[in-house]
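1. Need a 3D model of the sequence below.
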Amino acid sequence: MTTTRPGSPPLRRPRRVGPVLALLALGQLGAATVILLLAAPVPVPLAALALLIAPAPALVAAATLHPRAPGEVTGADLLTLLRHLAAGALAAAAVLTLGGALEARSWPLAVLIAAALASDALDGPVARRTGTAGPVGARIDMEADAALVLVLSVLAATVVGPWALAIGLMRYAYVAASSVRPALRRELGFSQLRRVIGGLQGVALLTAVVPAVPMRMATVVVGFALGLLIFSFGRDVLTLERAEAAAREGSSPR
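-> A predicted model of the protein is given here:
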């Protein structure tokens, strides 16, 4: 039997990855079901596809949580997983939108997206305050952001045009390029500009689905955000390529 000393806080059972991810997948299915209820009458195949897509972010979460040695999930991780939950619901919404059963520009979707984006401002401070900040938590946060932005770009593409998909695909294209360009696997230093530009992407994509925002304005905002993202990735690629070239030059025999 586990005991605690008088005056000491009660021991908490650690949250294990498996049960948390199972609850996440169930939550995504539940959220997708709510999205289905908000949609017009949905054909069975389309509804089945939406429910099949909804738990996909849980698989991303599983892949990013796996490196945590004790197999535990921190409080900050739970906040981050809320974005995975929202991404699952929005993935189902994207399927329904592409199938013509749901309008992308709607207040329920806009509120859900805004709440998901707001959660991004909480997990970092919680991790630092609880002393659980680390590279794995940062990776979980990054993957949650990437999954959410990808889904948002699909929704935005149905409003402003297919080119908006470039925002969601940019990070994955970078990862793919790093498999053939060793320079892109180098560690990037912290950049406040990169962080700000990354944070602007979700807000810009949100404008595309807010009914009160004029279509022309939404198109301009999303286009401007894409331009900033291209600049940010381009700058990072140049920085890494130059660092790789300098390293090769420094290691070459003279």
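2. from here on, contacts and neighbour counts on C-alpha atoms
-> Will do.
3. can you count the residues close to residue 126?
-> Using other Cα atoms under 10 Å, residue 126 has 17 neighbouring residues.
4. now swap in residue 93 and tell me
-> Neighbours of residue 93 using other Cα under 10 Å come to 33.
5. Run through the residues that contact it.
-> 32, 35, 36, 50, 102, 104 (Cα atoms under 8 Å, 6 or more residues apart in numbering).
6. Next up, the contacts around the first one.
-> Read it as residue 32. By Cα under 8 Å, 6+ apart, the neighbours of residue 32 are 50, 51, 54, 88, 89, 90, 92, 93.
7. Rebuild those residues as TSV, extending it with distance to residue 136 and secondary structure.
-> Output for the contacts of residue 32, formatted as TSV (distance: Cα to Cα, whole Å; DSSP: H, G, I helix; E, B strand; the rest coil):
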residue	distance to residue 136	secondary structure
50	30	helix
51	29	helix
54	24	coil
88	21	helix
89	24	helix
90	25	helix
92	27	helix
93	29	helix
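8. in the stretch 101-250 of the chain, which spans are helices?
-> 107-130, 135-160, 165-178, 192-209, 215-251 (DSSP state H, counting those that start in this stretch).
9. Please identify which of those is closest to residue 66.
-> helix 135-160 (9.1 Å; Cα to Cα).
10. Just the buried residues of that closest one, please?
-> 136-138, 140-141, 143-160 (16 or more other Cα atoms under 10 Å).
11. and for comparison, fold this next one:
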Amino acid sequence: MAEWINAGRIEETAARKARRSLSTDACAVTVSVAAVFLASMFAFGDRFGIDLVAAGAAAVIYAVVSVIALRNLHAHGHGRFGAANVVTTVRAAITAALGGLVLASDQFGDVSQAGALWSTGTVIGFVLALDGIDGYLARRSGTTSRFGARFDMEVDALLILFLSLAAFLLNKAGAWVLLIGLMRYAFVAAQAIFPALRGELHPSLRRKAICVVQGATLCLMLFPVVMSPLSDVLAAGALVFLGYSFAADVVFLLKADRGSHAA
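-> This next block holds a predicted model:
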């Protein structure tokens, strides 16, 4: 009996050490990315139209995302934060910069800022390219987790939200384009009201492909050469595909819920 108790204490101590190690590692990555992020905004902010107010808003967005992520580390299940989550953290920082730009910069959308829009579109294209790398790194290193998958998905959703807002502010489409960015959050809100929508969704190539389409389409709309009516057509197509994807998931979850109750 004493051996079992001692073994349990040793395992509990090891688990506490692993959690502290993970927390320390994650905090170090978060702070390091924040330092590079802030330095980059002050060094190159003018090129993107990021003024002091926009930089402050971006810092707040990054801080909020970081706090939420760090509070959910228990779902990671590994002793190290991992390269995949480092990439996602970098993507979160750039997403926050875009958020600060579209929410707080007086220069955003100014016709004289075509160069800034080209620069912004190029950087966002790079962020979208990084989207598949974090998953690959997690699988390659054996550090896949519910935390990593959710972290990646929420950064994607936030990026799409800011891109749809950018499209609206740039007059590339009407206010309806905001539905692209808000649909994910509307689904989460619906889950709080309708328990049937809280079921598990299996990984889907259709869902991943349509997510890529949303990002690529909205990124293209940042560039000055993509104007209405082409931008309207692109945005409408992206919205139709996204609506179809969410509708398919809702139908699947409702059928699964009815099946579970019938059983």
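12. ok, back up a step: deepest-packed of the helices of the stretch 101-250 of structure 1, please.
-> The highest average neighbour count among those, using mean count of other Cα atoms under 10 Å, belongs to helix 135-160 at a mean of 23.
13. aligned partner of residue 95 of structure 1 in structure 2?
-> Aligned counterpart of residue 95 of structure 1 in structure 2: residue 103 (TM-score structural alignment).
14. which SSE is that match in?
-> helix 83-104 (DSSP states H and E).
15. Give me the mean deviation of that helix from structure 1.
-> Mean deviation of helix 83-104 of structure 2 relative to structure 1 after superposition (mean Cα distance after the TM-score superposition for structure 1): 1.2 Å.
16. Ok, stretch 185-192 of structure 2 next?
-> So stretch 185-192 of structure 2 averages 0.9 Å relative to structure 1 (mean Cα distance after the TM-score superposition for structure 1).
17. State the span of structure 1 onto which that stretch is aligned.
-> Stretch 185-192 of structure 2 maps onto residues 172-179 of structure 1, going by TM-score structural alignment.
18. which residues touch the nearest residue to residue 98 of structure 1 once chain neighbours are set aside?
-> Using Cα to Cα, 6 or more residues apart in numbering and skipping residues adjacent in sequence, the residue nearest residue 98 of structure 1 is residue 158, 7.2 Å away. Contacts for residue 158 of structure 1 (Cα under 8 Å, 6+ apart) come out as 97, 98, 104.
19. so where in structure 1 does stretch 228-240 of structure 2 end up aligned?
-> Under TM-score structural alignment, the match for stretch 228-240 of structure 2 is residues 215-227.
20. how about residue 248 of structure 1, what's its match in structure 2?
-> Using TM-score structural alignment, residue 248 of structure 1 pairs with residue 261 in structure 2.
21. same question, residue 192 of structure 1
-> Per TM-score structural alignment, residue 192 of structure 1 is aligned with residue 205.
22. cool, and residue 236 of structure 1?
-> Per TM-score structural alignment, residue 236 of structure 1 is aligned with residue 249.
23. In this structure residue 107 of structure 2 contacts residue 113, no?
-> Yes: between residue 107 of structure 2 and residue 113 a contact is recorded at 7.3 Å, counting by Cα atoms under 8 Å.
24. Spit out the residues that contact those two alike.
-> With Cα under 8 Å, 6+ apart as the test, residue 107 of structure 2 and residue 113 both reach residue 49.
25. related to what we said a few turns ago, report the subset of the contacts of residue 93 of structure 1 whose aligned partners are also in contact in structure 2.
-> With both residues aligned by TM-score structural alignment, their matches' Cα atoms under 8 Å, the contacts of the contacts of residue 93 of structure 1 that structure 2 also has are residue 50.
26. Save the contacts of residue 32 of structure 1 as TSV, and put in distance to residue 18 of structure 1 too.
-> Below are the contacts of residue 32 of structure 1 laid out as TSV (distance: Cα to Cα, whole Å):
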residue	distance to residue 18 of structure 1
50	23
51	21
54	18
88	18
89	20
90	23
92	23
93	26
